[in-house]
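# Sequence unavailable; structure follows:
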């Protein structure tokens, strides 16, 4: 089973504790060992490949979990942008994937609090922004990993200049948290294919239909 980076570091603490408790109090040793295996299971990183044509026709989900935010907001350049947020609980896979292809332009860590990741106040939490560009400003989007009450570490696997394919891993978060996608300006809420409360699977669930692909479909002869 493939694991996200850092899995063994987190699992080492309960594993060592299990060895110590094996002498002092064997029943507790079993609990500690079970916790070590639970940590490894949490960091599981299954292989996933988006369906053929997804990179052209749609954006895919960035995270496993429950869709907690779908809204339109105004970005710093005054453009209307759609934000889709997914809350991950401790049983979800926490490896995050790129919804669309592009080039990483910047990776920025922002310090903050650790409120529950499913609340509105979580937008002031510690977070990590990954800005992805394309051939022009209509292709740019932002991925934001948001720390939660338990989640204290947002990990990026990419650096500025890296190329991302749709569905490719870009990072992971240690324990329950949230991932937001600020879609490119060409998308609006009518293009979004999920609703708040829906379940999503990173790299597999279709997040939003690309309006350019839809218009091309309409141009095809009948």
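Done, it's in. Not measured: the values here are computed from a predicted model.
# contacts, neighbours, all on C-alpha from now
Will do.
# can you map out the helices along this protein?
Shown for the chain, the helices assigned by DSSP state H span residues 7-24, 26-42, 54-57, 211-219.
# any chance of those helices in CSV, plus distance to residue 109 and mean neighbour count?
What follows is those, written out as CSV (distance: least, C-alpha to C-alpha, whole Å; neighbours: other C-alpha atoms under 10 Å):
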stretch, distance to residue 109, mean neighbour count
helix 7-24, 21, 16
helix 26-42, 23, 17
helix 54-57, 27, 18
helix 211-219, 31, 12
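# Kindly reformat the ones you listed as TSV and extend each row with distance to residue 140.
Below are the helices of the chain laid out as TSV (distance: least, C-alpha to C-alpha, whole Å):
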stretch	distance to residue 140
helix 7-24	31
helix 26-42	31
helix 54-57	14
helix 211-219	15
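# quick one, which of those is nearest to residue 152?
Each of the helices of the chain has some distance to residue 152 by C-alpha to C-alpha; the shortest is helix 7-24, at 12.3 Å.
# got the angle for that closest one vs helix 26-42?
170 degrees (axes from the mean of the first three to the mean of the last three C-alpha atoms, to 10 degrees).
# Who are the packing partners of helix 7-24?
Judged by 3 or more C-alpha pairs under 8 Å, 6 or more residues apart in numbering; DSSP states H and E, helix 7-24 is in contact with helix 26-42.
# Output the contacting helices and strands for the helix it packs on.
Using 3+ C-alpha pairs under 8 Å, 6+ apart, helix 26-42 is in contact with helix 7-24.
# contacting residues around the helix it packs on?
Outside helix 7-24, the residues that touch it by C-alpha atoms under 8 Å, 6 or more residues apart in numbering are 28, 29, 30, 31, 32, 33, 35, 36, 37, 39, 40, 43.
# Please compare the first structure with the one that follows:
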């Protein structure tokens, strides 16, 4: 039973209408008696859509100061960068961790720290490949500034990609949230950037796979230097 439940995880409500459209279209193709190839394609697309919108529970580490990955995907880059101008955080650089989500990753996004939502800013833009460096400036995005439980500022940004056409965010200004809580979703393939508090180093390496709500990407109270990774 546990194995079955691990495969058939809950589906996020945002996916119900898309799954329904694919399922109805597939049923119509079957009733119209079109070649079986097209019916099979419809079945595959319906199954993929259900898979894309899966929303599994996660076990979030509980310790003061931890910064948890906000998205599933591969750590694409860890570098010094100026936070988004729309959040009015100044021109000083801080460590930015970029997590790239492909169309097979879970796309439900989670809050990286315990704290309060201070400010949000939606910026319309292009739909360039999210893996490009300039995507953080040119693409459609939704930026969030949070004050951590220790009083530091941390920012995280949902960025649309080449396939993504809709950023969803249900975080509310002034709301207290806990690390690992769901705050948004991006359809279909994109990235999330995290701007760590000044002086806080990343604990993940480029190429490492992150799991939203579980992978520790930094520790506000730690003094460990940036980690390197090696393919084994």
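That came in fine, so what should we check first? All values reported here derive from a predicted model rather than from experimental measurement.
# What's the TM-score once they're superposed?
TM-score of the superposed chains, computed with TM-score structural alignment, normalised by the length of structure 1, equals 0.86; 208 aligned residues with a C-alpha RMSD of 1.9 Å.
# Any idea which of the helices of structure 1 gets closest to residue 48 of structure 1?
Nearest to residue 48 of structure 1 among these is helix 54-57 (12.9 Å), distances taken as C-alpha to C-alpha.
# Could you name the helices and strands sitting against the closest one?
Other elements packing on helix 54-57 of structure 1 under the criterion 3+ C-alpha pairs under 8 Å, 6+ apart are helix 211-219.
# Let's check: the centremost residue of structure 2 is which one?
residue 71 (3.2 Å; C-alpha atoms, centre = their mean).
# quick one: the nearest residue to it once chain neighbours are set aside from residue 23 of structure 2, how far?
Closest residue in space to residue 71 of structure 2, ignoring its immediate chain neighbours: residue 212 at 4.3 Å, by C-alpha to C-alpha, 6 or more residues apart in numbering. To residue 23 of structure 2, residue 212 of structure 2 is 29 Å away according to C-alpha to C-alpha, to the nearest Å.
# residues contacting residue 169 of structure 2?
With contact taken as C-alpha under 8 Å, 6+ apart, residue 169 of structure 2 is in contact with 142, 183, 184, 185.
# Quick one: map it onto structure 1.
Counting by TM-score structural alignment, residue 169 of structure 2 lines up with residue 156 in structure 1.
# Kindly check the end-to-end length of stretch 202-210 of structure 2 for me.
13 Å.
# Please apply the same query to stretch 133-152 of structure 1.
Taking C-alpha to C-alpha, stretch 133-152 of structure 1 runs 27 Å from one end to the other.
# tell me which residues of it are tucked away?
Neighbour counts over stretch 133-152 of structure 1 (16 or more other C-alpha atoms under 10 Å) mark 133-134, 139-149, 151-152 as buried.
# Residues in contact with it: which ones?
Outside stretch 133-152 of structure 1, the residues that touch it by C-alpha under 8 Å, 6+ apart are 101-105, 114-117, 122-123, 125-132, 153-154, 173-186.
# Of the helices of structure 1, which is nearest residue 71 of structure 1?
Using C-alpha to C-alpha, the helices of structure 1 put helix 211-219 closest to residue 71 of structure 1, at 17.3 Å.
# Surely residue 105 of structure 2 and residue 55 touch.
No. Counting by C-alpha atoms under 8 Å, residue 105 of structure 2 sits too far from residue 55 to count as a contact (10.5 Å).
# returning to what we had before: the residue nearest to residue 71 of structure 2 -> structure 1?
Match for residue 212 of structure 2 (TM-score structural alignment): residue 202.
# quick one on the thing from earlier: tell me which entries of the contacts of residue 169 of structure 2 lie within strands.
Within the contacts of residue 169 of structure 2, residues falling in strands by DSSP state E are 142, 183, 184, 185.
# quick one: which of these is nearest to residue 63 of structure 2?
Distance to residue 63 of structure 2, by C-alpha to C-alpha, is smallest for residue 183 among those, at 20.2 Å.
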